[in-house]
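Asker: Pasting the sequence and the predicted model now:
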Amino acid sequence: MATATRPVGWQRAYGRRLAVTDTLIVIAAVFGAQQLRFGQAADLHIPRISGGGFGLAYTFVSVLVVVAWLGSLKMLGTRSQQRVGGGWDEYRLVLDASLRMFGLFAIAAFLLQVDVARGYLLLALPVGLAALVASRWAWRQWLGRQRAHGRFLARAVVVGEHSKTLHVARELQRDRTAGIVVSAAITERDGSELLPGVPMIGSLDDVVAAVEHAQVDTVVYSGSDLISPAKLRQFGWDLQSRGIELVVAAALTDVAGPRLHARPVAGLSLLHVDSPEFTGARYITKRAFDIIVSGLALVLLSPLLLMLTLRVRADGGPALFRQQRVGLDGHTFTMFKFRSMVMGAEAQLADLLAASDGNGMLFKMRDDPRVTPIGRTLRRLSLDELPQLLNVIRGDMSLVGPRPPLMSEVSDYEAWAQRRLLVKPGITGLWQVSGRSDLSWEDSLRLDLYYVENWSLADDMVIIWRTVRAVVESRGAY
């Protein structure tokens, strides 16, 4: 069995590594920007800024920027134990902390009438921010390799009502990035295993003894009516005295952190959940982002689009394949793709259904005989989807969103699945960066609904970046 380092120990050590890297990057970015912007005079004169009746050396300003930047990263919890090592929140906080610091710096310079050279700041911010994000990504790759060898992991026991415990254990096993390995479970039922490899130990009558005997780092409490609030409080105290971390799993799943707000009321920890927004300024911003990025992409990729158009037409037939899909609020639209199959491919579908490699709802074949030679290349690199940039410009689709469904799929939707139609479908989305055709229907739908409920522009940018990686690696593309 893999050995585990206590969460507090490894997370603090990992946080110190991040702190050292952050410090080196910020110093290099700020003082590098100063050197590139001003150089070094032959008489070693330090360039000075003036305004408001006083002057400051740029070196002193750079020191202030470095201290403020590092302080902002610290205050916003970019290296906190709950943030590092998994999820997108770490990157979002790094971006947020950096932009807030430079925004406050600009306001302070304006109020003090200090004429700071804009080129100096415009060099330091993007370079430093890009380097910070890249370093966090690199550290995560290192952490992933360590976890693959059984290090930097938290071994956990899941405690609570059987059905809730089963759900929590499955979700933790699904997402390995959290670094939590479910090693055992304690419920009100008797049995040998909760899941394969997750034995049932002890009972709810003597949880502390069972947990202590299991030699774990973390206890995940999934909830149970058999454990009273007073007993749970005592349970938390007992775990604290033994250096074991207690994590309480909320029954509400697939809700992103920014929508959750903990609030203590009358000794209770109430979890407030913001309602998802489907209109307003955020979606106006999303539409503007779609138009600008897709417009630039069409201009920059126009030579490639022309070349692909001529190559597809050389196989005989039109370059574009048009298909009716279901979009926002259930309205249908014509989706464009480069044609990747022979003419009359739809008529051959009935003979191939039995050989489908899809997820039950969608027809997919790894070696579909109807795909043309150029079509295989287009699909492997996802180049067949480039014409959908026109759909984005027209307003039928977004750059990021749920997968655009067929009308036959939507007709079989249950009522709750209709929520994926509350936003525009996307060229890419969580479904594409999480496995694409290799996903089950349930996982694909779950990811789409998670996106609908928790969309943000920062997450869209991360998904676009992950899409580039998925396309390069050709994961799940056929």
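Answerer: Ah, there it is.
Asker: switch to C-alpha atoms for all contacts and neighbour counts from now on
Answerer: OK.
Asker: For Ile49, what is the enclosing helix or strand?
Answerer: Secondary structure assignment for Ile49, by DSSP states H and E: strand 48-51.
Asker: Return the distance of that strand from the chain's centre.
Answerer: Centre-to-centre, strand 48-51 and its host chain are 43 Å apart (Cα atoms, centre = their mean, to the nearest Å).
Asker: cool, stretch 370-381 as well?
Answerer: The answer for stretch 370-381 is 29 Å, by Cα atoms, centre = their mean.
Asker: residues in contact with Arg92?
Answerer: For Arg92, the contact set (Cα atoms under 8 Å, 6 or more residues apart in numbering) comprises Ala458.
Asker: Below is structure B, check it against A:
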Amino acid sequence: MTSDVVVMFLAFVGGFALRFSTGLFQGPSEFLRAEHFSTLVLFVPVWIIVHGLNGLYVPRVMGTVFDQASGLLKAISLASLLILALGFYTQTNYFMEKRLVHLFGWTIALSLNVPLRLFLLRRLYQSQFGGHKKLNRILIVGAGVEGTRFLQRVRSSEALNYDVVGFVDDDPAKHGNEIDGVRVLGPVDDLPSLSEEAQADQVFVAIPSLGQEGTLAMMSRCMKAQLPVRLVSDILHLIASDTQVETIDGVPTYDVRTEGGSDLARFSKRAFDLAVSSALLLAFFPLFLFIAALIKIFSPGPVLFKQVRAGLNGREFTMMKFRTMRLETDDSIHREYATRLITGEKLDFADEAKDKEEVFKMTKDPRVTPVGTILRRTSLDELPQLLNVWLGDMSVVGPRPPIFYELNHYKEWHRKRLRAKPGLTGLWQVSGRSTVPFDEMVLLDLYYIDHWSLKTDLEILFRTIPVVLSGEGAY
């Protein structure tokens, strides 16, 4: 962080000098004055915040040069644009009339910061961890091709401070054998005790065949042993690429954390929910009235459909939607659909002749009214849930709230998605919505719960807009 502030200061002074002290441009010469340096009060927090949001202050595994250079280019460019926009917004003469200073400053910042971080800090990292600090002892779960390849890449990297102390694998034939000089210690079920015996500091999982349930179960065991866990896998390929993803020689690894939300985090999320729900309720109020009138005209009965759902930690709450079905409809169709969805059976209710296809949504529900079909297709039937968000029963972003009879078919690891307030939208909605299989949907929900941030909420919220407009996966 200190080096970034120094670079920003040098870029500011250098950009000003190039513009006004070289004689290359028209206009009178100008010297730096106290009021110019006062603008650094605005520069410093913007610069640091943007770099922080791009993960440049998080201790990371050293990735490829391209990865690091791309992150720096993105952070420096965004910070420069925000500072310039701030000048226009505040109508500060310095920003308005001296935009070339920004261009030169941006160039100088890139010229200094990229080599500084890529080479000088990389060498410092090597000297600190490689020569004078204890190596991190790691276990690799998976003694197959992927695990062996990961071992070779760890060994070939000069910047990593890892010492691979063992493999963990479920194949009994491999137990006790050595792979490239590293012993296979035992099965995955014994991971907590094996890690203690090996005095491991961290676990890298490289078993693509574990599947969602096995991977999550293994994570849970590792977390009980209080070990940091990283996935060397593309199992989370549906997640945005900039959410806690680090690379080792081009291999993506995903951080697995169980961060209990702090009071500040809960407060900030609640403040975000109140701000968004209040703004949208005001903006959509005329639309609320229009939809209510349509429902009343074409289908006698109440405007709102209210249903008891499972909220945070399984607590009951009444969820509201615009009514899209006829009155006194039988819920047996949905019960059967929910059972098939959760257990992974075939789900095509629209056309039983297509029994070889898996459909993860009821594409033709006879209970839905014509107006209801439009509301569902456009997701407008969900708008009243903004009231649930405003009341505190739901959040803008989070897992979708299940009906209580759906919980009867949940596996034990499925119930972990109840650890967060249910939301209007979430990771699985922007990753295919109804076309995402249930196990993958839960996996995405759990990843969101363990990696929540306001930045993530904003990204998911903005990614929801094109998904809703396109009607992708909605019925």
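Answerer: Done, it's in. All values reported here derive from a predicted model rather than from experimental measurement.
Asker: Next, the TM-score between them, please.
Answerer: For this chain pair, the superposition-based TM-score is 0.52 by TM-score structural alignment, normalised by the length of structure 2; 317 aligned residues with a Cα RMSD of 5.7 Å.
Asker: packing partners for the strand holding Ile49 of structure 1?
Answerer: With contacts taken as 3 or more Cα pairs under 8 Å, 6 or more residues apart in numbering; DSSP states H and E, strand 48-51 of structure 1 sits against strand 54-57.
Asker: Tell me the first helix or strand C-terminal of the strand it packs on.
Answerer: helix 58-75.
Asker: residues in contact with that next one?
Answerer: Contacts for helix 58-75 of structure 1 (Cα under 8 Å, 6+ apart): 22-23, 26-27, 30-31, 34, 46-49, 79, 93-94, 97-98, 100-101, 105.
Asker: Run a quick neighbour tally on Arg48 of structure 1.
Answerer: Residues lying near Arg48 of structure 1 (other Cα atoms under 10 Å) number 14.
Asker: returning to that earlier point: list the ones among the contacts of helix 58-75 of structure 1 that fall in strands.
Answerer: Among the contacts of helix 58-75 of structure 1, the members found in strands (DSSP state E) are 48-49.
Asker: for whatever residue of structure 1 lines up with Met319 of structure 2, helix, strand, or coil?
Answerer: By TM-score structural alignment, Met319 of structure 2 lines up with Met335 in structure 1. Three-state call for Met335 of structure 1 (DSSP: H, G, I helix; E, B strand; the rest coil): strand.
Asker: And Gln26 of structure 2, by the same measure?
Answerer: coil.
Asker: mind listing what it touches?
Answerer: If you count contacts by Cα under 8 Å, 6+ apart, Gln26 of structure 2 has none.
Asker: So which residues of the stretch 301-450 of structure 2 form strands?
Answerer: If DSSP state E, counting those that start in this stretch is used as the criterion, the strands of the stretch 301-450 of structure 2 fall at 304-310, 316-322, 395-397, 423-425.
Asker: closest to Trp452 of structure 2 out of those strands?
Answerer: Across these, Trp452 of structure 2 has its closest neighbour in strand 395-397 (9.6 Å, Cα to Cα).
Asker: For the strand holding Ile49 of structure 1, give me the average deviation versus structure 2.
Answerer: Aligned to structure 2 and superposed, strand 48-51 of structure 1 gives a mean residue distance of 5.7 Å (mean Cα distance after the TM-score superposition for structure 1).
Asker: Trace Pro303 of structure 1 over to structure 2, please.
Answerer: In structure 2, Pro303 of structure 1 lines up with Pro286, judged by TM-score structural alignment.
Asker: so its match is in which element?
Answerer: Per DSSP H and E: Pro286 of structure 2 is located in helix 285-298.
Asker: List the buried residues in that helix.
Answerer: For helix 285-298 of structure 2, the neighbour count (16 or more other Cα atoms under 10 Å) marks 288, 291-292, 295 as buried.
Asker: Check the mean deviation of that helix from structure 1.
Answerer: Mean deviation for helix 285-298 of structure 2: 1.4 Å (mean Cα distance after the TM-score superposition for structure 1).
Asker: Could you name the helices and strands sitting against that helix?
Answerer: Under the contact definition 3+ Cα pairs under 8 Å, 6+ apart, helix 285-298 of structure 2 sits against helix 370-378.
Asker: so the helix it packs on corresponds to what in structure 1?
Answerer: Using TM-score structural alignment, helix 370-378 of structure 2 corresponds to residues 373-381 of structure 1.
Asker: re earlier: give me the buried entries from the contacts of helix 58-75 of structure 1.
Answerer: Listed as buried from the contacts of helix 58-75 of structure 1 are 22-23, 26-27, 30-31, 34, 79, 93-94, 97-98, 101, 105; burial here means 16+ other Cα under 10 Å.
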